[in-house]
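# Could you look at this predicted model? Sequence included:
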Amino acid sequence: MTTLSQSVLAPDYDRSRITTGIVHMGVGGFHRAHQAAYLDDLMRRGEALDWGICGVGLMPRDARMRDALRDQDYLYSLTLKHPGGRAESRVIGSIHDYLFAPDDPGAVLGVMTAPTTRIVSLTVTEGGYNVDDATGLFRTESEGAARDATDPHHPTTSFGYIVEALRRRRDAGIPPFTVMSCDNLPGNGKAARTAVVSQVRMSDPGFAQWIDDNVAFPNCMVDRITPQTTPADIESVRQRLGVEDAWPVVCEPFTQWVLEDRFTDGRPPFEHVGVQMVSDVVPYELMKLRLLNASHQGL
């Protein structure tokens, strides 16, 4: 950090004070350009240090992410590419830990069960919800779902981990966390609820009803174009920062997050950094769809 270019905005808060309040499953470029950046904005205001992010990787390729971020104390650069070629970089500090689930599933369940963890968020792509496009039903016959239903105490999928962590919290008398999907699909909270409740219904229908009654699954609308980072981006960032960054993120300046204000056990003050907290996200989704359709017709 001491060798960073003076033009790069670095975290000005004490990262040693950050504690985990959010466990995020599926730490890709979009999460790091979007949700993690909003949390970083809050921390720069002196807020939400108890809402630090612990990332969780489930796929074999996520081991590389774990290694890259751990070697950088979980810091990484976010570069905004403005029209006309101007670039603006900052260092994001809101992610303070990362666990690779296949190596230590107990540690993942431990942090998800901790009372300080009050949100489990997701960016697992549309396919990760295991919902049949034609029927809207959870695919109970899929390999991961069937395995987690047979042995729910040793989960392997994101929703299997959520179910087992919620079970442990219920049994220990710990309030449930909110499940907050941040994937770019309409009704993402509804999709997450369908996946979680359907997964647990395969092995424990009574617990499925408890989740349905006690766990919040807010819908949200997200927007920020975040292309895959290229070797050219990595070299450009190195020259701009004056240091090596093994896992930088490059994105557009525009960002939007419209989030339903339905949380089980509190939330960060997202509205302080531009998040639109609403009672129902559907009107915003319809407005966006109409604008997109109008622009396409204009072309």
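On my side now, so go ahead. Residues are numbered from 1 along each chain as shown.
# Could you use CA atoms for every contact and neighbour count after this?
Noted.
# ok, longest helix in the protein?
helix 282-298 (DSSP state H).
# Pull out the buried positions in the one helix or strand Asp67 maps to.
Per DSSP states H and E, Asp67 falls inside helix 62-71. For helix 62-71, the buried set under the neighbour-count rule, 16 or more other Cα atoms under 10 Å, comprises Asp62, Ala63, Met65, Arg66, Ala68, Leu69.
# wait, which of those is closest to Gly110?
Arg66 (17.8 Å; Cα to Cα).
# With Phe100 as the reference, measure out to that closest one.
7 Å (Cα to Cα, to the nearest Å).
# shared neighbours of those two, anything?
Here Arg66 and Phe100 have Gly57 as joint contacts, going by Cα atoms under 8 Å, 6 or more residues apart in numbering.
# if we can go back for a sec, the helix holding Asp67 packs against which elements?
strand 95-100 (3 or more Cα pairs under 8 Å, 6 or more residues apart in numbering; DSSP states H and E).
# Tell me the buried residues in the helix or strand following the strand it packs on?
Using DSSP H and E, the helix or strand that directly follows strand 95-100 along the chain is helix 105-113. Across helix 105-113, burial judged by 16+ other Cα under 10 Å covers Pro105, Val108, Leu109, Val111, Met112, Thr113.
# Could you tell me the end-to-end distance of stretch 87-107?
Note: stretch 87-107 ends 38 Å apart using Cα to Cα.
# Which stretches in the stretch 101-250 of the chain count as helices?
105-113, 143-150, 158-172, 188-201, 205-214, 231-241 (DSSP state H, counting those that start in this stretch).
# Who are the packing partners of the third one?
Okay, so that is helix 158-172. Partner elements for helix 158-172 (3+ Cα pairs under 8 Å, 6+ apart): helix 105-113, helix 188-201.
# ok, structure two:
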Amino acid sequence: MAAPDGLPPLREVIAAHGLNPKKSLGQNFLLDLNLTGRIARQALPLDAATVVEVGPGPGGLTRALLAEGARRVVAIEKDPRCIAALEEIAGHYPDRLEIVSADALGIDLAGLAGDGPLKVVANLPYNVGTQLLLNWLTAESWPPVWESLTLMFQKEVAERIVAAPGSRHYGRLGVLAGWRSRSRILFDVSPAAFTPPPKVTSAVVRVVPNDSPEPVPLAALEKVTAAAFGQRRKMLRQSLKTLGGEALLTRVGIDPQRRAETLSVSEFVRLANAL
């Protein structure tokens, strides 16, 4: 029986094209069209947007984005086996789906933008999801080309993205995300929603950029957070010893006996600017 959008059910698509998910590519396919529709709706409105999707696989989320009215979807897929399945979707939605056969780690989002807002909506491959987010958060030009990111991660990674000071999940990723963006977890996704089911729960995260983050050299901020959280159980006077230790901390008015997870993003920025 055809799906509500008139295309074949995703299980039939997978079987017809031999799309057995590859662990080496971090593939876990979403087959529930109700769930993919829910994810797509988190990024509304889409009627004026270019939506970039990374790792569409057989195209479940791609179909949802188009069904929800996305003006243009750019699907970036590394696995050549998936291209034929995506081309069938493109035929069903003429002139609205562009397929890019490439590794998303090498794609500059600015080159994909049209004349409307650019939004990224994706069930990111587990093995590159965090690096892709870091690439988008540390872009040289800011505000970024993207208006919002609606992304699926392992729940553990999602909690690190949105973590606040004092949380056990707070670390380098939380500082970088908190410096340049505002993020929140929208909802969890059970392993049973995927083929094959992963061993962990996933979560959908919404990220929007801060237009004017506190000015700081990115390299310095990364250096400070790497040192501080590299020895997170130690006092900052010890974990930051190679960067100036107690003298550096005293200079910016931070108690040398504090630990990394207690510092706010603004305090990390002060430390980085003092280097």
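Done, it's in. Only a predicted model underlies this, so the values are computations on that prediction, with no experimental measurement involved.
# How close are the two chains, by TM-score?
Scored against TM-score structural alignment, normalised by the length of structure 2, the superposed chains reach a TM-score of 0.39; 155 aligned residues with a Cα RMSD of 4.9 Å.
# okay if I get the buried residues of helix 105-113 of structure 1 as CSV plus distance to Leu78 of structure 1?
Below are the buried residues of helix 105-113 of structure 1 laid out as CSV (distance: Cα to Cα, whole Å):
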residue, distance to Leu78 of structure 1
Pro105, 29
Val108, 26
Leu109, 29
Val111, 26
Met112, 27
Thr113, 30
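# Which parts of the stretch 101-250 of structure 2 are strands?
118-123, 146-154, 181-189, 194-195, 202-209 (DSSP state E, counting those that start in this stretch).
# now the helices for the stretch 151-275 of structure 2?
Going by DSSP H, counting those that start in this stretch, the stretch 151-275 of structure 2 shows helices at 155-162, 172-180, 218-230, 236-239, 245-251, 265-274.
# buried stuff in the last one?
So the one you mean is helix 265-274 of structure 2. Under 16+ other Cα under 10 Å, the buried positions of helix 265-274 of structure 2 are Val265, Phe268, Val269, Arg270, Leu271, Ala272, Asn273.
# Check the fifth one too.
Buried residues in helix 245-251 of structure 2, counted by 16+ other Cα under 10 Å: Gly245, Glu246, Leu248, Leu249.
# Which strands or helices does that helix pack on?
Using 3+ Cα pairs under 8 Å, 6+ apart, helix 245-251 of structure 2 sits against helix 236-239, helix 265-274.
# can you tell me which of these comes nearest to Val157 of structure 2?
Once those are compared by Cα to Cα, helix 265-274 is nearest, at 18.4 Å.
# Which strands and helices lie in contact with that closest one?
helix 172-180, helix 218-230, helix 245-251.
# That helix to helix 172-180, inter-axis angle?
90 degrees (axes from the mean of the first three to the mean of the last three Cα atoms, to 10 degrees).
# just the angle between helix 265-274 of structure 2 and helix 218-230, please?
Going by the same axes, to 10 degrees, helix 265-274 of structure 2 makes 120 degrees with helix 218-230.
# before we move on, the earlier item: please dump the buried residues of helix 265-274 of structure 2 into JSON lines; it should also carry distance to Trp179 of structure 2 for every row.
Shown next, in JSON lines, are the buried residues of helix 265-274 of structure 2 (distance: Cα to Cα, whole Å):
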{"residue": "Val265", "distance to Trp179 of structure 2": "6"}
{"residue": "Phe268", "distance to Trp179 of structure 2": "9"}
{"residue": "Val269", "distance to Trp179 of structure 2": "8"}
{"residue": "Arg270", "distance to Trp179 of structure 2": "12"}
{"residue": "Leu271", "distance to Trp179 of structure 2": "13"}
{"residue": "Ala272", "distance to Trp179 of structure 2": "12"}
{"residue": "Asn273", "distance to Trp179 of structure 2": "14"}
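# from the residues you listed, which is closest to Phe194 of structure 2?
Among the buried residues of helix 265-274 of structure 2, and counting by Cα to Cα, the member closest to Phe194 of structure 2 is Val265, at 35.1 Å.
# on that earlier part again, how much does the helix or strand following the helix holding Asp67 of structure 1 deviate in direction from strand 95-100?
Downstream of helix 62-71 of structure 1, the first helix or strand assigned by DSSP H and E is strand 76-81. Orientation of strand 76-81 of structure 1 against strand 95-100 (the same axes, to 10 degrees) gives an angle of 110 degrees.
# so after strand 76-81 of structure 1, what's the next helix or strand?
strand 87-92.
# Now do that next one: which elements does it pack against?
When contacts are defined as 3+ Cα pairs under 8 Å, 6+ apart, strand 87-92 of structure 1 sits against helix 35-44, strand 76-81.
# Turn the ones you listed into JSON lines, columns for distance to Arg147 of structure 1 and mean neighbour count.
Shown next, in JSON lines, are those (distance: least, Cα to Cα, whole Å; neighbours: other Cα atoms under 10 Å):
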{"stretch": "helix 35-44", "distance to Arg147 of structure 1": "31", "mean neighbour count": "22"}
{"stretch": "strand 76-81", "distance to Arg147 of structure 1": "35", "mean neighbour count": "22"}
